[in-house]
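Engineer: the amino acid sequence is not available; the structure is as follows:
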């Protein structure tokens, strides 16, 4: 009798602690749904970063173009010698600015790691153009 009670107790514990296959499937489905939600949130955040960064970069490129136009207007009243000195540099800066703008507009948002590298290079290139424009305007003022 004692053995029968122990076996019965053991069976009750064993059966209540086991999950059924349908419970396991349901648990797995919930985990997949949660993972899908997290993936979707991450994708949305990534796409928002791309959109925001592109807009900021385009704004900076437009600002650079405006600075170049203002500089052209400034040297338009100068002697031909001074105009000639800066014309080639201005043209190079405008071309670089345009190439960066085209790279940005043509970039396809495929992979987050590629985007991070692209964004880093893009920001570096934009900063370099900004420095070159600043140096150009400072040099002309002297």
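Structural biologist: Everything's here; your move. Because the structure is a prediction, the values reported are computed rather than measured.
Engineer: C-alpha from now on. contacts and neighbour counts both.
Structural biologist: Fine.
Engineer: which of the helices or strands spans residue 129?
Structural biologist: Assigned by DSSP states H and E, residue 129 belongs to helix 112-141.
Engineer: in that helix, what's buried?
Structural biologist: By 16 or more other CA atoms under 10 Å, the buried positions in helix 112-141 come out as 115, 119, 122-123, 126, 129-130, 133, 136-137.
Engineer: just give the nearest non-adjacent residue to residue 75, would you?
Structural biologist: Nearest residue to residue 75 in three dimensions, chain neighbours excluded: residue 83, at 6.1 Å (CA to CA, 6 or more residues apart in numbering).
Engineer: in addition, the following structure is provided for comparison:
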């Protein structure tokens, strides 16, 4: 009987200790935890925003270099067609004028882009990259036609 009382008392203490350790956080602890989560979320957001702005800046530099290379190609091509026959020269000049305008439009479009959210940036970047690829292909096509 004594042994049963001792076992019961020990089990009672274990149960009390177990339930005492499982208590829920106090309202003050919940507020502190929530504040910590908000601070961490703000840090994560700031880091993502900084990376987004760096991506925009890097892309601006990259496309500016491509547009400048296009301008140099135009200038070189103009020099190469100086001695062409009048009819061929007029055709090339027309094509060059169109490419110059597209190149200028692309530069303006990139310069005027305002950061307005990552989703908008990704859409803009995809469309702009596609347009730049098409413009680059048009330059290649022009030089291929000239060499024939």
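Structural biologist: Perfect, thanks for sending it. Bear in mind the structure is a predicted one, so any value in this text is a computation, not a measurement.
Engineer: quick one on the thing from earlier: translate the residue nearest to residue 75 of the first structure into the numbering of the second structure.
Structural biologist: The alignment partner of residue 83 of the first structure in the second structure, by TM-score structural alignment, is residue 89.
Engineer: for its match, which three-state class applies?
Structural biologist: With DSSP: H, G, I helix; E, B strand; the rest coil as the basis, the three-state label of residue 89 of the second structure is helix.
Engineer: okay but it is in contact with residue 81, surely?
Structural biologist: Yes. Between residue 89 of the second structure and residue 81 there is a contact under CA atoms under 8 Å: 6.1 Å.
Engineer: longest helix of the second structure, counting residues only.
Structural biologist: helix 27-80 (DSSP state H).
Engineer: and it, what does it pack onto?
Structural biologist: Using 3 or more CA pairs under 8 Å, 6 or more residues apart in numbering; DSSP states H and E, the elements in contact with helix 27-80 of the second structure are helix 86-112, helix 118-147.
Engineer: how close does that helix sit to the first structure?
Structural biologist: Its aligned residues in the first structure lie a mean 0.8 Å from helix 27-80 of the second structure after superposition (mean CA distance after the TM-score superposition for the first structure).
Engineer: what does that helix correspond to over in the first structure?
Structural biologist: With TM-score structural alignment applied, helix 27-80 of the second structure matches the range 21-74 in the first structure.
Engineer: residue nearest the centroid of the first structure?
Structural biologist: When CA atoms, centre = their mean is applied to the first structure, the residue found nearest the centroid is residue 50 (4.1 Å).
Engineer: pull the contacting residues for that one.
Structural biologist: By CA atoms under 8 Å, 6 or more residues apart in numbering, residue 50 of the first structure lies in contact with 109, 115.
Engineer: for residue 117 of the second structure, same thing?
Structural biologist: Residue 117 of the second structure neighbours (CA under 8 Å, 6+ apart): none.
Engineer: quick one: it from residue 47 of the second structure, how far?
Structural biologist: Residue 117 of the second structure is 14 Å from residue 47 of the second structure, where distance means CA to CA, to the nearest Å.
Engineer: equivalent analysis for residue 145 of the second structure, please.
Structural biologist: 48 Å.
Engineer: also residue 94 of the second structure?
Structural biologist: Taken as CA to CA, the span from residue 94 of the second structure to residue 47 of the second structure is 48 Å.
Engineer: try residue 9 of the second structure
Structural biologist: Residue 9 of the second structure is 56 Å from residue 47 of the second structure, by CA to CA.
Engineer: what's the answer for residue 8 of the second structure, then?
Structural biologist: Counting by CA to CA - residue 8 of the second structure and residue 47 of the second structure are separated by 57 Å.
Engineer: same thing with residue 38 of the second structure?
Structural biologist: For residue 38 of the second structure, the distance to residue 47 of the second structure equals 14 Å [CA to CA].
Engineer: contacts for stretch 112-125 of the first structure next, please.
Structural biologist: Against stretch 112-125 of the first structure from outside (CA under 8 Å, 6+ apart): 46, 50, 53, 57, 100, 104, 109.
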